[in-house]
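> Show me how the following folds:
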Amino acid sequence: MSDNESEEEEVPKGPVENAWAIKIPEFKKGEMKSHLLEESSFSVLFPKYREKYLKECWPLLVKTLTEYGIKTELDLIEGKMTVFTTRKTWDPYIILKARDIIVLLGRSVPIEQVIKVLKDDVTHEIIKIRNMVRNKDRFVKRRQRLIGANGTTLKALELLTSCYVLIQGGTVAAIGPHKGVQQVVRVVTDTMRNIHPVYLLKALMIKRHLVQDPNLKHEDWSKFIPKFTPKNVPRKKPKVRKLKKPYTPFPPDPTERKIDKQMAEGKFFIEKSERKWSKKRKPTEEEKKESTDRQREKRAKAFIVPEEPKYKPNVPEVNSQVDIKSLKMKVKNSKKK
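Next up is the predicted model:
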């Protein structure tokens, strides 16, 4: 019995219980009888910071894709990667996988993980998480929650799903088996919808243990999986609500000056005359009394007798200390004469 006949017998007929268990038949070289009639090509731009890494890993990519008959080009001037089909291409679907490879390379995925996409049992998914959350601060917090402290949450997700997961900017790239990639997509979308990844990872761990038990194969697993009930905390409403003014296309009227208001009420000229009168007004009785008291005090000062200075006699200064020796000498000198 040949290999082709054994493969034909393995293909199930009718409804299938577990489609994931069916092995995908490989497309081998020589099964396509003629070459491709048209050339297909895909181009992808890459950022400037990826240029150095792409120059290093490009020979490895060229070597792997030439085995499938795919031609590659790296344009560093325009920042573009291109893949082409040639007459040596023996797999018609490989050009789409080559397109996925250059897309993932442009999103900072390493070449070692990218080459796995060429396998039939490996797929990839690029999840755009930027538009899932409008608030930028909230988006950064939920993305960090998905990564975890020192990348522990992301590493646990990779181990449970057997996938490679990379978070870059506003996208999440996942490479791995079909079922694992589906689980990664579900975890990422639920995390960005404010469900903590700890609950999702715990559910994945429980499912992994339940799959190994043959007795629970046909039972409902919902009773084993923990249910997460989201709590919507009501926001505090403001005490005073400001009513919106009706929209008018015209600009608001200029604010009135104080003088304009006084003129409109007829108080401007009255107050002006009052101000003039206040300057020329007659003094009151209290003011008159104060001024008379002041004048009386001034007049009374002239009649106050000034204090006479006390007489002090001029006493000559006498030197009490007399030099007797010098005095005796003067007397002797006068006698000699």
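> going forward, measure contacts and count neighbours with C-alpha atoms only.
Fine.
> Let me know the next secondary structure element after the longest helix seen in the chain.
Longest helix of the chain, by residue count under DSSP state H: helix 285-302. Later in the chain than helix 285-302, the nearest helix or strand by DSSP states H and E is helix 324-336.
> Packing partners of that next one?
Helices and strands touching helix 324-336, by 3 or more C-alpha pairs under 8 Å, 6 or more residues apart in numbering; DSSP states H and E: there are none.
> Just the buried residues of that helix, please?
Within helix 324-336, no residue counts as buried by 16 or more other C-alpha atoms under 10 Å.
> so where do the helices sit in the stretch 151-300 of the chain?
Applying DSSP state H, counting those that start in this stretch to the stretch 151-300 of the chain gives helices spanning 152-161, 178-192, 197-212, 258-265, 268-280, 285-302.
> what does the second one contact?
Counting by C-alpha atoms under 8 Å, 6 or more residues apart in numbering, the neighbours of helix 178-192 from elsewhere in the structure are 20, 121-125, 127, 129, 132-133, 139, 142-143, 145-146, 157, 161-163, 174-175, 196-197, 200-201.
> again, but for the shortest one
Residues outside helix 258-265 that contact it (C-alpha under 8 Å, 6+ apart) are Phe268, Phe269.
> got the angle between that helix and helix 268-280?
Between the axes of helix 258-265 and helix 268-280, defined by axes from the mean of the first three to the mean of the last three C-alpha atoms, to 10 degrees, the angle is 110 degrees.
> same deal with the second one?
Helix 178-192 and helix 268-280 are oriented at 50 degrees to each other (the same axes, to 10 degrees).
> With the last one instead?
Angle between the axes of helix 285-302 and helix 268-280 is 20 degrees (criterion: the same axes, to 10 degrees).
> Tell me the buried residues in helix 285-302?
Under 16+ other C-alpha under 10 Å, helix 285-302 has no buried positions.
> what about that helix, distance to the chain center?
79 Å (C-alpha atoms, centre = their mean, to the nearest Å).
> One more sequence to fold, the one below, so I can look at both together:
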Amino acid sequence: EKSVHEEQFDPTEFLPDTFNPMIEDNEFSILVPKTRVDFFMQNFDKISQLFKKYNMDFKMNQQRQMVYVSSTAKTQDPTALLIGRQFLKLLARYVDYDVAVKVFNPNVESEVIACDYCSKQETFLKRRLRFIGDNRQTLSALELLTNTQMAVYGSTVAVVGPPRGIALVQKIVKDVFAKNILPSFWIKTLMTRRELEKVPELQGQDWSTFMPKLKKGKSRRKQKEFVPKKPLEERGITDISQQCERAIDKQLEIGAVVKGRKLRM
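The predicted model follows:
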């Protein structure tokens, strides 16, 4: 399996040889973030030329912040429209052009994964920062180990790569954001799995003994052990009135308290 980081891809390589035009015209629209409109304006000609190779049309409405991909009279492949829509979605999610264009390769898939599992915004931001890492180190390590390329924007993670790598990234995202599992655990697991795959003697065996295990978190609040009270007879109380007797009752009996004031003895 080739790495998506090193593979050089030419989108025109997979164009069909025969001409079979589509019967119906189709169009898809994608909403673009306001901060990403300038990117589409600057690369409008580049995207249009790419779509023309697949006999598709690219349009943009700057006021509505919408981009459109539509079929033409020469469009032959219906799936090209779906791939074109996914290509625009990736660009809107801040994926680089050179990475997003790889979705036109039949061996490469893409997915936009939602990671809004946290109810509190502060918790979500901390876990997202942990997922990316300092200077993108954690994210780069996960990209190399899963053979994918990712871009984190808002509450989504855009992934480009083989289907196996995308399925793995979906599990990692859910564990990090929903179950609060550190990304370092997955990095250790994937590195261990990669080393075990190089050993022919261990193929087909159980690798659970070699894999890192999650440590159970300790609860911060220690619950006090419940100790039942002894019966009254064992505590030397034979009369219920003795149990309910208070200190102020004894002071009233001896006259030490008069009208809420203590007397000097």
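> rewinding a little: PyMOL command for the buried members of the contacts of helix 178-192 of the first structure?
To isolate the buried ones among the contacts of helix 178-192 of the first structure in PyMOL, judged by 16+ other C-alpha under 10 Å, type:
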select buried, resi 122+123+124+125+127+129+139+142+143+145+146+157+161+162+163+174+175+196+197+200+201
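> Which of the contacts of helix 178-192 of the first structure fall within strands?
Among those, the residues falling in strands (DSSP state E) are Thr123, His124, Glu125, Ile127, Ala174, Ile175.
> Next one: the fifth one from Glu265 of the first structure, what distance?
Going from Ala174 of the first structure to Glu265 of the first structure by C-alpha to C-alpha, to the nearest Å gives 77 Å.
> quick revisit: got a markdown table for the ones in strands among the contacts of helix 178-192 of the first structure, with distance to Glu9 of the first structure too?
Below are those laid out as a markdown table (distance: C-alpha to C-alpha, whole Å):
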| residue | distance to Glu9 of the first structure |
| --- | --- |
| Thr123 | 27 |
| His124 | 31 |
| Glu125 | 33 |
| Ile127 | 39 |
| Ala174 | 34 |
| Ile175 | 31 |
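> Now which residue in the first structure aligns to Lys198 of the second structure?
Using TM-score structural alignment, the equivalent of Lys198 of the second structure in the first structure is Gln212.
> Same question for Pro21 of the second structure.
Pro21 of the second structure maps onto His35 in the first structure, by TM-score structural alignment.
> Give me the secondary structure label for that match.
The three-state assignment at His35 of the first structure reads coil, by DSSP: H, G, I helix; E, B strand; the rest coil.
> How many residues are close by the nearest residue to it once chain neighbours are set aside?
Once flanking residues are discounted, His35 of the first structure sits nearest to Arg87: 5.6 Å by C-alpha to C-alpha, 6 or more residues apart in numbering. Neighbours of Arg87 of the first structure under the rule other C-alpha atoms under 10 Å: 13.
> Now tabulate the helices of the stretch 151-300 of the first structure in TSV and tack on distance to Lys52 of the first structure.
Formatted as TSV, these follow (distance: least, C-alpha to C-alpha, whole Å):
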stretch	distance to Lys52 of the first structure
helix 152-161	27
helix 178-192	29
helix 197-212	35
helix 258-265	71
helix 268-280	80
helix 285-302	96
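> for those, which one sits closest to Asp91 of the first structure?
Ranking the helices of the stretch 151-300 of the first structure by proximity to Asp91 of the first structure (C-alpha to C-alpha) places helix 178-192 first, at 21.0 Å.
> Could you tell me the angle between the closest one and strand 123-128?
Using the same axes, to 10 degrees: helix 178-192 of the first structure against strand 123-128 is 10 degrees.
> In contact with the counterpart of Ile147 of the first structure in the second structure: list those residues for me.
With TM-score structural alignment as the criterion, Ile147 of the first structure lines up with Ile132 in the second structure. Ile132 of the second structure sits next to Thr138, Leu139, Val152 when contact means C-alpha under 8 Å, 6+ apart.
> and the second one, how many neighbours does it have?
With neighbours defined by other C-alpha under 10 Å, the count for Leu139 of the second structure comes to 19.
> Which among the helices of the stretch 151-300 of the first structure is found nearest to Asn232 of the first structure?
Short answer: helix 178-192, nearest of those by C-alpha to C-alpha, at 15.6 Å.
> Ser48 of the second structure maps to what in the first structure?
Counting by TM-score structural alignment, Ser48 of the second structure lines up with Val62 in the first structure.
> Confirm that match sits in a strand?
No - judged by three-state DSSP, Val62 of the first structure forms no part of a strand; its state is helix.
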